[in-house]
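*Asks:* have a look; sequence and predicted model below, questions after that.
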Amino acid sequence: MATKLFLLMILLSHVASSFSEWCHPQDKMALLQIKKELNNPTILSSWKPNTDCCKMNWYGVTCFHSNNRVRDLIISNDNKLTAKFPLSIDNLPYLESLFFDHLPNLTGPIPIEPISKLLKLRTLTISSTGMSGPIPNFPAQMKHLYNLDLSSNYFSGTLPYSLYKLPKLGSIFFYNNSLTGSIPPSYGYFNNKNLPSLLLSHNQLSGKLPISLARLNTTVIELSHNKFEGDASMLFGSNKATREIYLSQNLFTFDLGKVELSKTMTTLDVSHNQIYGKLPVGIENILSLNVSYNNLCGKIPKGGNMHLFGVNSFFHNKCLCGSPLSNCK
């Protein structure tokens, strides 16, 4: 009798544990397959079949309380993880955030087919990895995607043309790659309600900026350390919500004195170009400024925040004068 009671208690404990497990069976199976595809790295040693993936026990995994589905997957800072991008990622249909960061031995191209099936995805970060190849055109069906961070990898080729079709896209971080070619005219047609940030610095992009960028109302635009040329004045505008513009280390040539700064502008770096003209009206309201190594002329205004800037913000221009440079004649 005692033996039967003992066995019954064991059975009931197993039943209770199965009912108390949060992790959805499909998601748990998918995560274990992803672990296998990543070659069972030590960083994922907490992913064990006999434990619950949704009770904060599994590294990098968080779940929705409402339906016990995996919401976020974050794997980062592992020099020993050596693998390709896991194709089984598409078996996590409720995933909202996918974050692969500082994984230098994660290699290969972006597998767009499985990623494009993550229809609830809001944030995709593949940063500081060994991944390479072209950046694909993410399909419009990924209508919730807001943050796309593919920075500091080895991606090459041209910028994907159809990103503007993603209705909620608000952050585009492609800096520190090996991208070539020009900015597509379609980039002037992002949804301006999102105030998108466009960070493309430290690539090998070139050519003239499309006139359509005049339509773009960005928070931050970062084009420095490329090979762009010609006019960039369309990026400015008094009615825009732009806070920061970085254009340094290019071949831009336009009259800076004719641009209108946004009322929200805090940072302007146009150094190391071939920009000419005077300093624009309202520049004294900026908090961070660098116009050095250009062909600017005229008197540096006083007042506002101009006392914050030293010689390095203005030197190596054609004929700028006034404090902190030499007096105007």
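*Replies:* Arrived safely. Remember, predicted model here, so these are calculated numbers, not experimental data.

*Asks:* rest of the way, CA atoms for contacts and neighbours
*Replies:* Will do.

*Asks:* what about K302, neighbour count?
*Replies:* Close neighbours of K302, defined as other Cα atoms under 10 Å, add up to 12.

*Asks:* from K48, how far out is it?
*Replies:* When distance is defined by Cα to Cα, to the nearest Å, K302 is 65 Å away from K48.

*Asks:* how about N192?
*Replies:* Applying Cα to Cα to N192 and K48 gives a distance of 45 Å.

*Asks:* those two: who's more crowded?
*Replies:* Using other Cα under 10 Å as the criterion, N192 and K48 rank with N192 on top: 19 against 14.

*Asks:* A further structure is provided below for comparison with the first:
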Amino acid sequence: MEYLNWDDSENWMTGSGICLWSGVSCHRRHGSPPDEIRYDNNNGVTRLNLTSNDVRGTLPREIFTALTDLRVLHLDGNELTGTIPSELGNLGRLEQLHLGSNFFSGTLPSSAGRLSECRYLFAGDNYLTGTVPTEIGRMSSLTELGLHENDLTGNVPTELGLLGRLDSAYLDSNGLSGTVPTELGRLRSVTDLRLRRNELTGTVPTELGNMESLEVLYLDGNGLGGTVPTELGRLGNLDQIFLYKNQLTGTLPTELGLLSDLDHVYLDHNLLTGTIPTEFAGLSDVRDLFLYNNRLTGPIPPRAVAGMKDLVRLRLHNNTLTGTVPSELGELSHLVELELQENGLGGRVPSELAGLVNLVTLKMHSNGITGTVPESICDLQSRYRLDEITTDCASGGVVCPCCTECV
């Protein structure tokens, strides 16, 4: 690693003791002076932190052979290249390994499985290839795993289900294939699971409903099929569920309405059918509800709308919804986006929508809506934030003096 042009290379390769080098920390015997350890005495080094320090070049193998007492290695946010040495496994006392946001290539060494005391392993945002080593399942102390935004391929190892202390797993934005392992359902402590933007197929395992601590579930951008498991309704701590851009079929589980802590629900760009459950009234904390680009039918249930008081963005467009636009939408005072276009809705534009003082986008075109857009709704443009409003005013079905686009 070239040190001359680092942002902070204070005392490096000088006569000062190695423990005075910028980013280096050491053990010291009780009462010993800071300069007791000389720069060529490596036995006491426990921490090397060079995060975002403009460090370049390759990773010296000597770090992993000479600094055997190392507990913390932070090299993230630099411009390091080359491979991660297989000697990584020699650091048996390592607790934190941060190699993310560099230019590392090659594979993640299977010797990482020997890091039994390591709690944090981050190597995301690199150019790593090959598979996720099954040996990671031996890292019994691991709480956070970050291998996102690489070029990893192969299956998601079933051995991840052995990591009983795991809290977060970021394997998103790779080329992983195969199915989502049912063994992940054993991970009762995981709060954040991200497998998005891979090439995963198969179904969403029902066993994920056993992950009782789960708060964030990102499976979007894969090729998953089958139905949305009703078992997900058991995840009482779930805050975000991203299943969009898959090939999910079947109906929306009424059990999702039990998840009162849900904040973001993204189920768009699938092949979902059936109606929007009235039970969604239980989504009292939801801010984003994206169900667009599916094959949903039936009316927009007024009771469900009335229960979602914190709703900010509602996107139901490009389905086959029928009935009228519920007047209850006008009670959603936080609503910023309302997209109902490209459905089979009829009736008139309810005047109650004039209560949406935070509304920025209102799209209702390509429906069967008729009549005149109430003046009170048009007033939202001049008095509040409404910036975009589209209806079928080009065909004469709707009279809209304030529409920004007539379809």
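*Replies:* Happy to help now that I have it. In this text the structure is predicted, and so the values were computed from the model without any measurement.

*Asks:* ranges for the strands of the stretch 251-400 of the second structure?
*Replies:* Here the stretch 251-400 of the second structure has its strands, by DSSP state E, counting those that start in this stretch, at 264-266, 288-290, 297-298, 313-315, 320-321, 337-339, 361-363, 371-372, 388-391, 398-399.

*Asks:* and of those strands, who's closest to G257 of the second structure?
*Replies:* strand 264-266 (11.0 Å; Cα to Cα).

*Asks:* what distance separates that closest one from the centre of its chain?
*Replies:* Distance of strand 264-266 of the second structure from its chain centroid, counting by Cα atoms, centre = their mean, to the nearest Å, is 11 Å.

*Asks:* so what does it touch, helix or strand wise?
*Replies:* Strand 264-266 of the second structure makes packing contacts with strand 240-242, strand 288-290 when contacts are defined by 3 or more Cα pairs under 8 Å, 6 or more residues apart in numbering; DSSP states H and E.

*Asks:* which residues of the first structure does the last one align to?
*Replies:* With the alignment judged by TM-score structural alignment, the segment of the first structure matched to strand 288-290 of the second structure spans residues 220-222.

*Asks:* superpose on the second structure and give me the mean offset of that stretch.
*Replies:* Superposing on the second structure and averaging over aligned pairs (mean Cα distance after the TM-score superposition for the first structure), stretch 220-222 of the first structure comes out at 0.9 Å.

*Asks:* what comes into contact with that stretch?
*Replies:* 196-201, 242-247 (Cα atoms under 8 Å, 6 or more residues apart in numbering).

*Asks:* closest one of those residues to D255 of the first structure?
*Replies:* Using Cα to Cα, the contacts of stretch 220-222 of the first structure come closest to D255 of the first structure at L247, 14.0 Å.

*Asks:* so which residues of the stretch 1-150 of the first structure form helices?
*Replies:* In the stretch 1-150 of the first structure, the segments counted as helices under DSSP state H, counting those that start in this stretch are 2-20, 25-37, 112-115.

*Asks:* could you single out the most deeply buried of those helices?
*Replies:* When you average the neighbours per residue for each of the helices of the stretch 1-150 of the first structure (mean count of other Cα atoms under 10 Å), helix 25-37 leads with a mean of 18.
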